[in-house]
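Q: sequence first, predicted coordinates after that:
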Amino acid sequence: MYYSSSTGKNCAITYGDGPYANTTSWKGVVISRGDGSGEDSDAGNYKYYAGPVYVSAPGQCIDVEGISPSWTSVKLNNVHCG
C-alpha cells in the first residue's frame, strides 16, 4: 500500500513471491474505502504484479486485499486512517 500526498489517493499492488516471483501467474488486488465504497480491483495473469489500484479516501480508513497465485489472501481492514 502506498499513499500519494500529491494526489490524495491510496494505491496498492500485489507482487508474486517465492516460486511466483517474476513469473507469469494469477495475482489479484482490491482497494476501497473502509465503508466499501470507491472499490477498485485488478486481477489476471501478470509477470510482476497486479495493480496498481487506487482509491481517494481523505480522512477515512481503507480496506485492501492481495491474493497470491497460491490463492492465499491477505486482507487489511480499516487501515491508514487519516
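A: Received, thanks.

Q: CA atoms for contacts and neighbours, from now on please.
A: Fine.

Q: got a list of contacts for stretch 58-68?
A: Applying CA atoms under 8 Å, 6 or more residues apart in numbering, the contact partners of stretch 58-68 are 1, 8-9, 12-16, 26-36, 73-82.

Q: can you flag the buried ones in those residues?
A: Buried residues within the contacts of stretch 58-68, counting neighbours by 16 or more other CA atoms under 10 Å: 12-16, 26-34, 80.

Q: presented hereafter is structure B, for comparison with structure A:
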Amino acid sequence: MRRTFATAAALALSLTGLGVATAPSASAATSGAAEYGCPGSLVGTYNTPASGEVWGQLRVYYSSANSGTNCAVLLAKKYYGSSHYMEVGINISGRSGKLDSGAYQYYAGPVTVTGTNGHCIDVGGGEDNGGIWAGRSVKGVHCG
C-alpha cells in the first residue's frame, strides 16, 4: 500500500492538478474518444504492464482546437468492471498539468491540456489492485 501512495504522489507531483471523471458506460473498453469526453483523434496508445501482464491502456487524443488540445484516459483491461484505484495525468512538458485519480471500474479521466501546438506532452497512468501497481509514464511525446 505504501508503494501505491508513493507512486501516486510521484505522478501527482509531475502532473499537478485534478480532473473529474464521469460515470462510464458498460461498453467503455471499446468506445472512442467521444465516450470518454476527449476531443479529436487517437494519436497514442500505451499499455500499463505489471509482471508481464497488461492491466490497462493509456490512450492519448489530439484535436487542433484551442491551439492544440491533448486529452488522456486510462482504460482498465485486467480489472475492467471491478472497482480499484486508477489514475491518469497529462501536462505540457515542463509545466504543471492535470491528474484524475480515484476508485474506478472502467476508466480514469479524461484529463485535457490546451495550447499544445509546438510543444511535447507528458502522460502517465496506473492502477493498483491489492497493493500491486501497474503503471506507465511517457515524457516528451506527441510533439507538434
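A: Everything's here; your move. Only a predicted model underlies this, so the values are computations on that prediction, with no experimental measurement involved.

Q: tm score of chain vs chain?
A: Overlay of the two chains. TM-score (TM-score structural alignment, normalised by the length of the first structure): 0.88; 80 aligned residues with a CA RMSD of 1.3 Å.

Q: quick one: which of the buried ones among the contacts of stretch 58-68 of the first structure sit in strands?
A: Members of these lying in strands (criterion: DSSP state E): 12, 13, 14, 15, 26, 27, 28, 29, 30, 31, 32, 33.

Q: check the residues you listed and tell me the two furthest apart.
A: 26 and 33 (24.5 Å; CA to CA).

Q: hang on, the earlier thing: just flag the most distant two among the buried ones among the contacts of stretch 58-68 of the first structure.
A: For those, the maximum inter-member distance is 26.7 Å, found between 26 and 80 (CA to CA).

Q: residue in the second structure matching residue 41 of the first structure?
A: Taking TM-score structural alignment, residue 41 of the first structure has residue 99 as its aligned residue in the second structure.

Q: for that match, give its distance to residue 53 of the second structure.
A: Distance from residue 99 of the second structure to residue 53 of the second structure, counting by CA to CA, to the nearest Å: 24 Å.

Q: could you give the number of residues near residue 43 of the second structure?
A: By the measure other CA atoms under 10 Å, the count of residues near residue 43 of the second structure is 13.

Q: typo on my end, it should be residue 63 of the first structure
A: Residue 63 of the first structure: 21 neighbours (other CA under 10 Å).
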